[in-house]
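*Asks:* coords below, sequence missing:
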């Protein structure tokens, strides 16, 4: 038989509530962090592509070759540490086209979540 003293005991309730809510809170915190990093990377790629396409059109002395355009795009990518091969340059019917493709890594690889591609492109008229 369970005694009344045992049923009225409330010590440890906060620890049990914390054990139930902490995993959800941490999952939400990590998801918010991952979303912020994804958005920062997307904006950086888009900015690098836009500035490189503009440079290829307006400033051919600096952006004289596809390799120079790729290096310029990497320098304009908001502090992202990207290889130059992330960006590609071509001349299209719309003008100078710079595209970017980056495999965004999952920050928690032990969860076996896949990485996904982030793409950006910009075309500046000739």
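*Replies:* That came through fine. Since this is a predicted model, take the numbers as computed values, not measurements. Residues are numbered from 1 along each chain as shown.

*Asks:* For the rest of this, base every contact and every neighbour count on C-alpha atoms.
*Replies:* Will do.

*Asks:* Let me know the next secondary structure element after the helix or strand in which residue 102 is found.
*Replies:* Taking DSSP states H and E as the criterion, the element that holds residue 102 is strand 95-104. Downstream of strand 95-104, the first helix or strand assigned by DSSP H and E is strand 116-124.

*Asks:* returning to that earlier point: contacts made by the strand holding residue 102 with the rest, please.
*Replies:* The contact list for strand 95-104 (CA atoms under 8 Å, 6 or more residues apart in numbering) reads 38, 45-46, 49-50, 52-54, 56-57, 86-91, 115-126.

*Asks:* please redo it, this time with the cut-off set to 7 Å
*Replies:* 45, 49, 52-53, 56-57, 86-91, 115-126 (CA atoms under 7 Å, 6 or more residues apart in numbering).

*Asks:* Make a ChimeraX selection of the buried ones in those residues.
*Replies:* Remark: buried members of the contacts of strand 95-104, expressed as a ChimeraX selection using 16 or more other CA atoms under 10 Å:
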select :45,49,52,53,56,57,86,87,88,89,118,119,120,121,122,123,124,125
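
*Asks:* Leaving out the residues flanking it, which one is nearest to the residue nearest in space to the middle of the chain?
*Replies:* Of all residues in the chain, the one closest to the mean position by CA atoms, centre = their mean is residue 38, 2.4 Å from it. Closest residue to residue 38 apart from its sequence neighbours, by CA to CA, 6 or more residues apart in numbering: residue 104 at 7.4 Å.

*Asks:* Put this next to the first one:
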């Protein structure tokens, strides 16, 4: 009889501890999951930013070799560089000869994107991301 009473007392204490652990988990788990989602969103933001920078850099290299390429062709080329990685990035470029300083012609390629966080409870929509690169080009004159 004494063993049964000791066993009941032990089980009653164990059930109380299990309930406390479940309550603690219920309080901490949502905060932890939101923290993890925030880290994933920050990773997505840097991923998109790096893709934008990659597209701009590749297009700037292209314009160094082809300085007289048109604005529309540059924008199309930039879009092709990132098309298999991410959609929705807007590229812009200036016309040849639009930026001449001290006899040196420059071309500027820019990228922009409106980033939406997936994280709940925080209304961060349409966060603007942008990057640009200004590169000197040789004139074909």
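*Replies:* Noted; the coordinates are in hand. If you're wondering where the values come from, they're calculated on a predicted model, not measured in any experiment.

*Asks:* Kindly state which residue of structure 2 is aligned to residue 113 of structure 1.
*Replies:* Using TM-score structural alignment, the partner of residue 113 of structure 1 in structure 2 is residue 124.

*Asks:* How much space separates that match from residue 118 of structure 2?
*Replies:* Look at residue 124 of structure 2 and residue 118 of structure 2: by CA to CA, to the nearest Å, they are 8 Å apart.

*Asks:* With neighbour numbers in mind, choose between those two.
*Replies:* Neighbours were counted for residue 124 of structure 2 and for residue 118 using other CA atoms under 10 Å; residue 118 has more, 15 against 12.

*Asks:* which one is the more buried one nearest to, not counting chain neighbours?
*Replies:* residue 41 (6.6 Å).

*Asks:* tell me which element that neighbour is part of?
*Replies:* Element membership for residue 41 of structure 2 (DSSP H and E) is helix 2-65.

*Asks:* returning to what we had before: what do we get in structure 2 for the residue nearest to the centre of structure 1?
*Replies:* Residue pairing (TM-score structural alignment): residue 38 of structure 1 is matched to residue 45 of structure 2.

*Asks:* Residue 12 of structure 1 now?
*Replies:* Match for residue 12 of structure 1 (TM-score structural alignment): residue 19.

*Asks:* how much space between that match and residue 48 of structure 2?
*Replies:* 44 Å.

*Asks:* So which of the two has more stuff around it?
*Replies:* Per other CA under 10 Å, whichever of residue 19 of structure 2 and residue 48 has more neighbours is residue 48, with 18 against 12.

*Asks:* measure the more buried one to residue 128 of structure 2 for me?
*Replies:* In terms of CA to CA, residue 48 of structure 2 sits 11 Å off from residue 128 of structure 2.

*Asks:* Return the distance of residue 10 of structure 2 relative to residue 17 of structure 2.
*Replies:* Distance from residue 10 of structure 2 to residue 17 of structure 2, by CA to CA: 11 Å.

*Asks:* dump the residue contacts of the residue nearest to residue 118 of structure 2.
*Replies:* 117-119.

*Asks:* Who are the contact partners of residue 116 of structure 2?
*Replies:* 124-127.

*Asks:* Quick one: map residue 27 of structure 1 onto structure 2.
*Replies:* Under TM-score structural alignment, residue 27 of structure 1 pairs with residue 34 in structure 2.

*Asks:* count of residues packed around its match?
*Replies:* 14.
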